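Student: Sequence and predicted model, in that order:
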Amino acid sequence: MVIINCYRPPGSCSRNFSSAMEALSRLLDSLPVPTPDVILTGDLNFPFLKWPEGTQTGSTLADKSQAELLLSITNSSFLIQMVSIPTRGNNILDLFFTNNSDAINCVSAERTIFSDHNLLKIHTTYNKSHSPEMATPTEKNPFSKLNFFSSQVNWDLLNAQLQCTDWESELHVGNPEVMLNDFLKTILRACEGNVPTRKLPATRRSHVPRDRKVLMRRRANLNRQMQTTKSDSRKNSLQAKISHIENELKDSHEKQRDWEETQAVCNIKANPKFFFKYCKKFSKTQVKVGPLQAGNGIMSNTPEETCQILSQQYTRVFLQPTPAKIVLEPAEFFKVHTQHHLTLVNIPFTITDVQEAISELKINSAAGPDGVPSILLLRCKEALALPLYKIWHCSLDTHYTINIKRGHHLPNPQRGG
């Protein structure tokens, strides 16, 4: 199915309208055979056209020539105009062309307070198709299931619990890698009791509040009564009730937008990602990546393929270590072989140094391979500085390098490119 929406302002320039119609004509001519269902709709502002015949009455020469151009394109593509009831006042300004009139069951128009145009309702025989669910990458970071930016996080209790931990017994093993794993397990247990879990993404694209659903059902019921009643006084009464309900719906939407905006503004400093996510909802255009060309010369057709090509490109820029240069035995490699050999035997640092290093982190920085979010380190740096000091000091003493100084990327294809 091809859906085309077009808006023509009143008194539109003939040159601009002709350019738009040329693009429309090229698009219709490029459609494959057999031709898919085509729907052309929009507010075209041709009040002098009488439907369903499509005949013209009095108007300016410029408007008439533009209407003739539109009709010539729709007739050549066998598009039929289906709206025959007024959409604004006594005029038919909003049009609906299709090459499959059998798919249209009925067309109705309802007055609404949200516009000076009537609300067109077109019932079709089309069934809603569901896009296949994209496979989301498996997340191995256990901290990612926790919402550390929630207002329900009990930071005082979490700090007290971590400070009361006996790190001497928890980190008694002399292997820095084992000590790091024990450290992560300990703070994860503490976080799971004081940090709420993230809410799973909703299965539906939008959530309609219950009170708004009730109002919409009442409005639909009144609209059905409006179509069947013949009394003018009854119609006026029903229309007044519909207008009142639409005002309540309008107030409901405005209150929700005000609340969301307040939440976003309050989180500018504490959680900038929340603020930018809110702003992104109002983006008029969506920037897409791809299609990209794979190594075999074939262009990517799906977000998954594009994501995989990017992942391979990012992986390719990292150099592989030379096998002969890999240190397999750190203790032997760093061993002093001569008595007079000058070497760096120690790097002195204190717990205060660890706290100062943590303070340099940004609260919204991405977590490293260990998965510990920066907000947890910043809010609990007094309690976590001691175990981190022990782990790094053991690493220097044993010449054992902790394998956390590495980068990683996780392909995550987004719907719509």
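Tutor: Noted; the coordinates are in hand. Numbering: from 1, shown residues only.

Student: drop to CA atoms for contacts and neighbour counts, all remaining ones
Tutor: Noted.

Student: Quickly note the distance from the closest residue to Val153 other than its chain neighbours to Leu377.
Tutor: Nearest residue to Val153, sequence neighbours excluded (C-alpha to C-alpha, 6 or more residues apart in numbering): Val195, at 4.9 Å. According to C-alpha to C-alpha, to the nearest Å, Val195 stands 14 Å off from Leu377.

Student: Next up, a structure to set beside the first:
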Amino acid sequence: MHTYIETHEPDVIIGTESWLFDSVDNNEIFPEDFSAIRKDRYITRGGGVFIATRKNIIAVEQVELDTDCEIIWVEIQLVGGKKLLVGAFYRTPDNRDPAYLEQLRVSLSRVRLNRNTTVCIGGDFNLGDINWANSTVVAGSNFKVQAETLIEIADQFDLEQMVTEPTRKKKILDLFFTNNSTLVKNVKSTPGLSDHDGVPLIDLNIKPQTIKQKPRKLYMFKKADMEGLQKGMGNFTSNIVSGNTTSVEHDWNEFKDGIFKCMDENIPTKMSSMRNNTPWITPEIRRKLREKQRLYNKAKETGNEEDLMKFKTIRKEVQKASKLSYWNWVRSYCINSTKQFYGFVKKLKKDSVGIPALKHQGRLISDGIGKAEVLNHQFDSVFTNENNMENMPKQEAFPPMPEIHVVTEGVAKLLRNLDASKAPGPDRLTPEILKMFTDTLAPALTHIFNKSLSTGILPTDWQTANITPIFKKGDRTAAAN
């Protein structure tokens, strides 16, 4: 899959026969710049469908369109307020159950078709005995009933089938339907994966709404002016300690702004750049990928068995070379650093689906603010309110607690024990800078802590946290899970 993405650069991937199951996380299979919505087969081996989209595309799973067949839907927001519904469907080659395709019909009937919604559904239908040029079934077909049912469904929902070139053994098994064929700029067959000779690549004339990842400012600490930093830190911290303000918020903001000012003046910066997500794809492998495409085009054009065998041979070579290069890269990346090794393993086990659409009061909430409100309601509902003072013991029964006074030595000890590699919180102060100038910053922090205790006031930053809900198990649309 990585080599296919490297070669053709798709934005959306419709996949069938994924053979995945619950214990396999997305990051173990898909590139890190893709998010995947899956419907795995749990009872028997094989099967499974997924839709993978680039992470900058806003795609939301449409659970309400799901039916009792291997089908999955996502909604992609387009520029101008329009929507694109993308579905993935799979039917096994030997499935003769007439009710199976009826589940596809039920799913399509749930789609709210209007002029602002474009529907696209693709997958391996395994019905190669259909002549889509005139929507007829080839004489002698063993699956005539199923083929006629699919033609009828396409006609019922005004769906046009766009794939015209064979995808396996001179038959069109992989299909792509849409209710707006004018958006299809091009359909071409690309070198196949697994046992399929070709994979349809669809070029749609649409513009999805995207989340633009803003470059982050990175401080280059190794090139910092340490003397300038030390002097600047000393100046603003002494002002805080000797200041006469009674506002904790003022002192904290002065502390925070002083650090950022010193960093900007004395530490060179650079903007984060996009990482190469496939560093193991070497120039030699890219050359083989181009050769594979050339041989595929030739085999498709001539229909010659010898040309087809040449294509299949180099396809195996590319797969073998890519796997070998990948594991060599993993070995070289992890062998010299325990931290990189565990970071690599952690990344593989980290699912990147994000927060799916959530059910609330019978409705499916898919927008970001709405999902945050649903989760907030869930957290609030399980919060224990302990304002009942009736059973509190009388104060006279206990001696008064002495005044708490924070000392500089204690603050300095905590700062020295910070993990400099950890990410900052909402206040954006990095542990690295706090640890680097412990002796200079500790007195100012001690002053702020003691003032907070004496006034009973917390700065706004201290009351703010980044909360990331983590899915446990069960229904992904339930906020409680």
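Tutor: On my side now, so go ahead. Everything numeric here is computed off the predicted structure, so don't read it as measured data.

Student: who's more crowded, Val195 and Leu377 of the first structure?
Tutor: Val195 (21 against 18; other C-alpha atoms under 10 Å).

Student: Where do the helices of the stretch 301-417 of the first structure begin and end?
Tutor: For the stretch 301-417 of the first structure, the helices defined by DSSP state H, counting those that start in this stretch cover 303-316, 330-333, 351-359, 374-379, 381-398.

Student: mean offset of the third one relative to the second structure (after superposition)
Tutor: In the superposition with the second structure, the aligned residues lie an average of 3.1 Å away from helix 351-359 of the first structure, counting by mean C-alpha distance after the TM-score superposition for the first structure.

Student: and that helix, what other elements does it pack with?
Tutor: Contacts defined by 3 or more C-alpha pairs under 8 Å, 6 or more residues apart in numbering; DSSP states H and E place helix 351-359 of the first structure against helix 374-379, helix 381-398.

Student: Put together JSON lines for these, with distance to Leu49 of the first structure on each row.
Tutor: Below are those laid out as JSON lines (distance: least, C-alpha to C-alpha, whole Å):
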{"stretch": "helix 374-379", "distance to Leu49 of the first structure": "64"}
{"stretch": "helix 381-398", "distance to Leu49 of the first structure": "73"}
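
Student: Which of those helices sits closest to Lys50 of the first structure?
Tutor: Nearest of these to Lys50 of the first structure, taken as C-alpha to C-alpha: helix 374-379 at 65.3 Å.

Student: Any idea how far that closest one is from the middle of the chain?
Tutor: Taking C-alpha atoms, centre = their mean, to the nearest Å, one finds the center of helix 374-379 of the first structure at 26 Å from the center of the full chain.

Student: List the buried residues for that helix?
Tutor: 374-379 (16 or more other C-alpha atoms under 10 Å).

Student: Looking at those residues, spot the one nearest Cys279 of the first structure.
Tutor: Nearest to Cys279 of the first structure among the buried residues of helix 374-379 of the first structure, with distances taken as C-alpha to C-alpha, is Ile375, at 22.4 Å.

Student: wait, isn't the closest one in contact with Asn364?
Tutor: Yes: Ile375 of the first structure is in contact with Asn364 according to C-alpha atoms under 8 Å; the separation is 6.9 Å.

Student: Just after the strand or helix carrying Lys346 of the second structure, pick out the following helix or strand.
Tutor: According to DSSP states H and E, Lys346 of the second structure maps onto helix 338-348. Using DSSP H and E, the helix or strand that directly follows helix 338-348 of the second structure along the chain is strand 358-360.

Student: average distance between that next one and the first structure?
Tutor: Once fitted to the first structure, strand 358-360 of the second structure is off its aligned match by 5.3 Å on average (mean C-alpha distance after the TM-score superposition for the first structure).

Student: counting contacts, what elements does that strand pack onto?
Tutor: Secondary elements touching strand 358-360 of the second structure (3+ C-alpha pairs under 8 Å, 6+ apart): strand 363-365, helix 368-381.

Student: Which of those sits closest to Thr117 of the second structure?
Tutor: Of all those, it is strand 363-365 that lies closest to Thr117 of the second structure, at 17.9 Å by C-alpha to C-alpha.
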